[in-house]
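K.L.:
Okay, sequence plus prediction incoming.
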Amino acid sequence: MKKLLLSTAVSAAMILSATAANAADYVVDTKGAHAFVNFKIKHLGYSWLHGRFNTFDGKFNYDAKNPNASQIMVNIDTTSLDSNHAERDKHLRGKDFLNVDKYPTATFKSTSIKFESDSGEVTGDFTLHGVTKTITFEIEKIGEGNDPWGGYRVGFEGETSLKLADYGIDYNLGPASTYVDIGLFIEGIRQ
């Protein structure tokens, strides 16, 4: 009986070890400019204003055989907001919107991931403007494989829509501009 219990314990440990070995840690490739945090918001309901955050970093854990056990964390430097217009960027970074002097960082940390094939949802805590809310990104796996430099990469994209007032941003841009769409496009390098 003792041999059977010992054998079962060793087998279980080997299975858990093999499962953990399949999971890998990745760093978001911001140095190679293969990742982006973009946003868009309606301008008066007549057109779209597009922009991005130029400085951010992130990391994630991913196992293609068990993708629902994955985790991701992203840190965004809100002072790096870029809408391709210096005066507008100054206003968006100011107290009417992001108030980057007081809140220089936004963060996202996943709490659950649900994949079905190569698409799914990532839910997590998003902190912006000093407020933390649970949000969900619709995500899609773009692909994975070896790169030409001897590394291994995997890429995803995700989008969600945020109500600005939920984060204490209530500057009146008109009824068509109360939500901002956020896009997260990442390519990770396996560590």
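P.N.:
Okay, I see it. Numbering: from 1, shown residues only.
K.L.:
only C-alpha atoms for contact and neighbour calcs from this point on.
P.N.:
Will do.
K.L.:
Could you tell me how many residues sit around K42?
P.N.:
The number of residues packed around K42, counting by other C-alpha atoms under 10 Å, is 19.
K.L.:
what does the one 10 residues further on give?
P.N.:
By the criterion of other C-alpha under 10 Å, R52 has 19 neighbours.
K.L.:
ok, structure two:
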Amino acid sequence: MTNIVQAADYKIDTEGAHASIEFKVSHLGYSFVVGRFNQFEGEFSFDADKITDAKVNVTIDTASVDSNHAERDKHLRSSDFLNTGKFPKASFVSTSAIDKGDGNFVINGEFTFNGVTNPLAIDAQMIGEGQDPWGGYRSGFVGSTEFALKDYDVKVDLGPASANVILDLVVEGIRL
């Protein structure tokens, strides 16, 4: 008899604030502007024994950008950067996962931002999984990726030191 293992489906725990999407952009090569998106949602399917079957789908409310500076956030929401009036959402939909061993993997997908969709790879690592104190089951990960602003039609050129954005992700999901 063949033992069939299926990936479990999870909802990202944004209600409990056990997930985050943070960004970092060099400021003229001297320091970094850091911030986060306060509102996003998503789900994923994952089986630690068959990582290649992993699937991820995340939608970000780009107007929820928060760099801890109201005037800068207003500028980031403008057509110079996030263009939230025209494109209020960004999204990532996975297309494949590559198991790198020891809980490390790469999630490939399509990232849509500022009305442009491009392939994007996220380097990810499983943190852990198990029962929670409330009778549920959780699974947690961290991930990181980097992309060029010009690849997503961001018109403002802040110079070569500020050409790329680094996204750092913390994802905890509750099994459905």
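P.N.:
Everything's here; your move. As the structure is a computational prediction, the values presented were derived from the model and not from experiment.
K.L.:
check contacts around A64 of the first structure.
P.N.:
The neighbours of A64 of the first structure, taking C-alpha atoms under 8 Å, 6 or more residues apart in numbering as the test, are A23.
K.L.:
To which secondary structure element type does it belong?
P.N.:
Here A64 of the first structure takes the coil state, with states given by DSSP: H, G, I helix; E, B strand; the rest coil.
K.L.:
What lines up with it in the second structure?
P.N.:
A64 of the first structure maps onto A48 of the second structure when the alignment is built from TM-score structural alignment.
K.L.:
Quick check: its match vs S26 of the second structure, distance?
P.N.:
Here A48 of the second structure is placed at a distance of 35 Å from S26 of the second structure (C-alpha to C-alpha, to the nearest Å).
K.L.:
any idea how far G45 of the first structure lies from G150 of the first structure?
P.N.:
Summarising the geometry, the distance separating G45 of the first structure from G150 of the first structure, computed by C-alpha to C-alpha, is 47 Å.
K.L.:
Please say which of these two ends up with more neighbours.
P.N.:
Between G45 of the first structure and G150, counted using other C-alpha under 10 Å, the more crowded position is G45 (12 against 6).
K.L.:
isn't that one right up against L173?
P.N.:
No - under the contact definition of C-alpha atoms under 8 Å, G45 of the first structure does not touch L173, with a separation of 9.4 Å.
K.L.:
Strands of the second structure, residue ranges please.
P.N.:
In chain order, the second structure shows strands spanning 8-12, 20-27, 31-37, 40-46, 55-61, 65-66, 89-101, 104-113, 116-131, 137-148, 164-175, with DSSP state E as the criterion.
K.L.:
so the last one aligns onto which residues of the first structure?
P.N.:
The aligned range for strand 164-175 of the second structure in the first structure is 179-190, by TM-score structural alignment.
K.L.:
Equivalent analysis for the longest one, please.
P.N.:
Following TM-score structural alignment, the partner segment of strand 116-131 of the second structure in the first structure covers residues 131-146.
K.L.:
so how much does the matching stretch differ from the second structure once superposed?
P.N.:
Using mean C-alpha distance after the TM-score superposition for the first structure, stretch 131-146 of the first structure ends up 0.5 Å from its aligned counterpart in the second structure, as a mean over the superposed pairs.
K.L.:
buried residues in stretch 69-84 of the second structure?
P.N.:
By neighbour count, and taking 16 or more other C-alpha atoms under 10 Å as the criterion, the buried residues in stretch 69-84 of the second structure are 73, 76-77, 79, 81-84.
K.L.:
same question, stretch 99-113 of the second structure
P.N.:
Neighbour-count burial for stretch 99-113 of the second structure [16+ other C-alpha under 10 Å]: 99, 104-113.
K.L.:
Identify the residues contacting the longest helix belonging to the first structure?
P.N.:
Scanning the first structure for the helix with the most residues, using DSSP state H, yields helix 2-22. Contact partners of helix 2-22 of the first structure, identified using C-alpha under 8 Å, 6+ apart, comprise 63, 65.
K.L.:
now with 10 Å?
P.N.:
For helix 2-22 of the first structure, contacts defined as C-alpha atoms under 10 Å, 6 or more residues apart in numbering pick out 1, 62-66.
K.L.:
Thanks a lot, see you next time.
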